[in-house]
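S.K.: Fold the following and give me the result.
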Amino acid sequence: MHTVIAGQGYVGLPLAVRAAEVGHRVIGYDTDPHRVQELAAGQSHVEDVPSDRLLAVLNSGAYSATADAAELAGYDIAGISVPTPLRDGVADLSHIEACAQTLGEHLSRGATVVLESTTYPGTTEELLVPILEAASSVEAGVDFFAGFSPERIAPNNTKGWSFETTPKLVSGIDAESLDVIKGFYDGIFEITVPVSGPKVVELTKLIKNTSTVLEAAAGLGSGAQADGRDGEGGAGFGRGALLNSIGWCGTCSALGSKPAVGGGVFTVGYRGVGCWG
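M.R.: Sure, this is the predicted structure:
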């Protein structure tokens, strides 16, 4: 499967390398030419991906890094793992918007786009999908698939969870999208947890990040447990199995009320860049 992982930071690179290791032909896309040059030379900047692992997938031809958007043409599935930094108290979604525009310009019928970046409830369906449709002139749910599956990087992990063994929440804008997205991640993660829709998972990820900050502030530290459930089906986000990396996270430390994409206000613990776990 021709796979694109857009954003080759600490979230995107582990996903790209793991996908390459399990048989996908992966293009790691990043707009930073210096980072791409280092990756192409087999130099990993991510602790979870030793350089020897990166070199192995480079040498096998299963992975390549590029800053040239033209090389993305014809992808079957694309994952978006770009930063969403906090700017003046509000998350900056410009990287998601720019990436969606680029992927939309190279989107073919039958392709799938999955957002992994931590963001507000409504982003997938009300921001990402319209940009993809406008750039590609095809219709989501009819001509292509889309969904949201939050990154689960755990820097304070003391329970022995690895990238592959950490359960992965998956969602789609419709049933067919969910099937395709779950099928992709089933080959990468040992456990995938299907959830009723993107907004549920987007909110769940923010709740998880908020609990990380609050529990750390309360002195609970790593390994504390919390429980959140899918409001439409009881697909659990926790009891330790999914909330396995509770602990202080320096990049998810800002608390505040932020406007949702579709209106309303959510209180979140979220600082965008590197929203681990």
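
S.K.: all contacts plus neighbour counts: C-alpha atoms, from now on.
M.R.: Will do.

S.K.: quick one, what contacts K258?
M.R.: Residues near K258 by Cα atoms under 8 Å, 6 or more residues apart in numbering: G89, V90, V265, F266, T267, V268.

S.K.: how many other residues sit next to the last one?
M.R.: Counted by other Cα atoms under 10 Å, the residues lying close to V268 total 24.

S.K.: Packing partners of the helix or strand harbouring it?
M.R.: Using DSSP states H and E, V268 sits within strand 265-269. Strand 265-269 is packed against helix 198-217, strand 255-259, with contacts defined by 3 or more Cα pairs under 8 Å, 6 or more residues apart in numbering; DSSP states H and E.

S.K.: That strand to helix 198-217, inter-axis angle?
M.R.: Put simply, strand 265-269 runs at 40 degrees to helix 198-217, going by axes from the mean of the first three to the mean of the last three Cα atoms, to 10 degrees.

S.K.: any idea how far V17 is from the nearest residue to L54 once chain neighbours are set aside?
M.R.: Computed as Cα to Cα, 6 or more residues apart in numbering, the closest residue to L54 that is not its neighbour in sequence is G42, at 5.7 Å. With distances taken as Cα to Cα, to the nearest Å, G42 is found 12 Å from V17.

S.K.: Now for the two: what residues contact both?
M.R.: Common contacts of G42 and V17, defined by Cα under 8 Å, 6+ apart, comprise L54.

S.K.: who has more neighbours, those two?
M.R.: Neighbour totals were compared for G42 and V17, and V17 leads with 25 against 21 (other Cα under 10 Å).

S.K.: Which of the three states applies to the more buried one?
M.R.: Following DSSP: H, G, I helix; E, B strand; the rest coil, V17 is assigned to helix.

S.K.: ok, it touching Y63?
M.R.: Yes: with contact defined as Cα atoms under 8 Å, V17 counts as touching Y63 (7.1 Å).

S.K.: okay, and the common contacts of the two?
M.R.: By Cα under 8 Å, 6+ apart, the residues touching both V17 and Y63 are V26, V57.

S.K.: Give me the residue at the spatial middle of this structure.
M.R.: The residue lying closest to the centre of the chain (Cα atoms, centre = their mean) is E116, at 1.7 Å.

S.K.: ok so, going back, what's the separation between the residue nearest to L54 and R25?
M.R.: G42 sits 17 Å away from R25, going by Cα to Cα.

S.K.: need the contact list for the closest residue to Y10 other than its chain neighbours.
M.R.: Nearest non-adjacent residue to Y10, counting by Cα to Cα, 6+ apart: V46, 5.5 Å away. Applying Cα under 8 Å, 6+ apart, we find V46 in contact with G9, Y10, L13, P14.

S.K.: next up, for comparison:
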Amino acid sequence: MNLYEQIVNRQEKISLVGLGYVGMPIAVAFAKKVDVIGFDINKQKIELYKNGIDPTKEVGNEIIKNTTVQFTSDESKLKEAKFHIVAVPTPVRDDHTPDLTPVESASRTLGKNLTKGSIVVFESTVYPGVTEDICVPILEKESGLKCGVDFKVGYSPERINPGDKVHRLETITKVVSGQDDEALDIISKVYELVVEAGVYKAETIRVAEAAKVIENSQRDINIAFMNELSIIFNKMGIDTKAVLEAAGTKWNFLNFSPGLVGGHCIGVDPYYLTYKAEQMGYHSQIILSGRKINDDMGKYVAENTVKQMIKTNKQINGAKVALFGVTFKENTPDVRNTKVVDVIKELEEYGVEVKVVDPTADKEDLRRNYGIYLSEVEDIKEIDAAIFAVPHNEFRAIQLEDVKKMFKSTESNNVDAMKEVAATIDFEKVTESERKDNVLIDLKGMFNRKEAEDAGLAYWRL
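M.R.: Model (predicted):
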């Protein structure tokens, strides 16, 4: 009886090392079929899970409450499992070089508790070679076991899309790899327990590692192209969204749009690939060019917000701006590597007071990592500009009339009041630009441009 059969018969367990936005949904999915140990060094997070609370909002409190996952921060519990999945973050440092500290630490912890006959599968995003050249030596050193003899390894890149309720673990083809045919066969069968879309067996671990980093690098480059187009069309006075809608009528036009590119994958993975390329003596051209464009978009948005405020005769130093949405993408509390923070920092450099509203964001992460404290929608009053940065479902319910009420009241916003004071003014001849007193920055095109402009707002979007 091999390890797969032992797991199915509940004679052996699966462990998840790292219970964040990726690891926790995997643990919950497997727990419907087999026995699962969910390990994380964050004791506070473990207590939330034990109390039926899902801080990631990926599966929901009800599912967490009823799952059979054995949540623990006690690393010795890992000894009870034979099939281990490592799903910890792999960020980049300030100089854009890979920070392998989390995956190295996880490997040390797992190595100390590794038993003979185990299989370890890494899901963390890495550059080709990390699993075998960095993680395996750590596992061997800490366990005293020999890879290929006493235990085996594999790599299966995570493809979970945080906040996406359609493209989930179960519905996305899973790339799997193993150090030999036996490991690959077991790893494939284990994942097939939960992945309805099936698995794809990569030729080698390095092929699987490379596949992961190019998936997000490709997306990063495509978005960078759209961001560059938005910069060009903005100078031309052409609406980028209108251009993309027209171009999108061609059957093979790729459906990408401009925006802030952050998060733990798209804004990070390209640097892992280019770092390894540099080690091999090749300096990336396209990938790093795209990264530079996307990294600079927060500053670009802030600068254009200030320009629009100047056009509406706003005093910049001391102006109040409400920013809606601070997570790296819509409908997720995840604020890791969010580029919205770049917008905030740049505006504050101009002396602008920024009020941030986000009912979805993880408040503790925001406070701890960025020093940002959230405001409530009802507290947003007397502002000079509004920036809708992230299209959360809650924000899509906000109407233009609701937005207008948040701005400072001005004479030109209240034409009837002006008529009472100066009945001789011919308001039909007031130009459109003269009537635009407040600024609406709509990064993802949530509002209708014409309706916003007809409402007297200076409207700008990427």
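
S.K.: Fetch the TM-score of the aligned pair.
M.R.: Comparison of the two superposed chains (TM-score structural alignment, normalised by the length of structure 1) gives a TM-score of 0.80, and 245 aligned residues with a Cα RMSD of 2.9 Å.

S.K.: In TSV, list the contacts of V46 of structure 1 along with secondary structure and neighbour count.
M.R.: Below are these laid out as TSV (DSSP: H, G, I helix; E, B strand; the rest coil; neighbours: other Cα atoms under 10 Å):
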residue	secondary structure	neighbour count
G9	coil	19
Y10	coil	19
L13	helix	25
P14	helix	23
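
S.K.: and R108 of structure 2, what pairs with it in structure 1?
M.R.: Using TM-score structural alignment, the partner of R108 of structure 2 in structure 1 is Q101.

S.K.: repeat for I221 of structure 2
M.R.: Using TM-score structural alignment, the partner of I221 of structure 2 in structure 1 is L214.

S.K.: Number of residues surrounding N369 of structure 2?
M.R.: Residues lying near N369 of structure 2 (other Cα under 10 Å) number 11.

S.K.: That one: what secondary structure?
M.R.: helix.

S.K.: All the strands of structure 2, residue numbers only.
M.R.: 13-17, 36-39, 70-72, 81-86, 118-122, 151-155, 174-178, 199-201, 320-324, 353-357, 374-375, 385-388, 438-442, 457-460 (DSSP state E).

S.K.: Make JSON lines from these and add mean neighbour count to it.
M.R.: What follows is the strands of structure 2, written out as JSON lines (neighbours: other Cα atoms under 10 Å):
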{"stretch": "strand 13-17", "mean neighbour count": "27"}
{"stretch": "strand 36-39", "mean neighbour count": "26"}
{"stretch": "strand 70-72", "mean neighbour count": "21"}
{"stretch": "strand 81-86", "mean neighbour count": "24"}
{"stretch": "strand 118-122", "mean neighbour count": "24"}
{"stretch": "strand 151-155", "mean neighbour count": "25"}
{"stretch": "strand 174-178", "mean neighbour count": "26"}
{"stretch": "strand 199-201", "mean neighbour count": "17"}
{"stretch": "strand 320-324", "mean neighbour count": "23"}
{"stretch": "strand 353-357", "mean neighbour count": "21"}
{"stretch": "strand 374-375", "mean neighbour count": "16"}
{"stretch": "strand 385-388", "mean neighbour count": "25"}
{"stretch": "strand 438-442", "mean neighbour count": "26"}
{"stretch": "strand 457-460", "mean neighbour count": "23"}
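
S.K.: Any chance of a markdown table for these, columns distance to Q6 of structure 2?
M.R.: Shown next, in a markdown table, are the strands of structure 2 (distance: least, Cα to Cα, whole Å):
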| stretch | distance to Q6 of structure 2 |
| --- | --- |
| strand 13-17 | 8 |
| strand 36-39 | 13 |
| strand 70-72 | 18 |
| strand 81-86 | 10 |
| strand 118-122 | 12 |
| strand 151-155 | 16 |
| strand 174-178 | 19 |
| strand 199-201 | 21 |
| strand 320-324 | 50 |
| strand 353-357 | 50 |
| strand 374-375 | 49 |
| strand 385-388 | 52 |
| strand 438-442 | 54 |
| strand 457-460 | 59 |
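
S.K.: Out of those strands, which is closest to I232 of structure 2?
M.R.: strand 457-460 (14.1 Å; Cα to Cα).

S.K.: Onto which residues of structure 1 does the closest one map?
M.R.: Using TM-score structural alignment, strand 457-460 of structure 2 pairs with nothing in structure 1.

S.K.: now swap in stretch 435-444 of structure 2 and tell me
M.R.: Aligned by TM-score structural alignment, stretch 435-444 of structure 2 falls on no residue of structure 1.

S.K.: Now do the same for E125 of structure 1: its match in structure 2.
M.R.: By TM-score structural alignment, E125 of structure 1 lines up with E132.

S.K.: so which of the helices and strands packed on strand 265-269 of structure 1 gets nearest R35 of structure 1?
M.R.: Nearest to R35 of structure 1 among those is helix 198-217 (27.6 Å), distances taken as Cα to Cα.

S.K.: Summarise which helices and strands that closest one is packed against.
M.R.: Under the contact criterion of 3+ Cα pairs under 8 Å, 6+ apart, helix 198-217 of structure 1 touches strand 145-148, strand 265-269.

S.K.: With respect to S253 of structure 1, which of these lies nearest?
M.R.: Closest approach to S253 of structure 1 among these is made by strand 265-269 (6.2 Å; Cα to Cα).

S.K.: Buried residues of the closest one, list them for me.
M.R.: Buried residues in strand 265-269 of structure 1, counting neighbours by 16 or more other Cα atoms under 10 Å, are found at F266, V268, G269.
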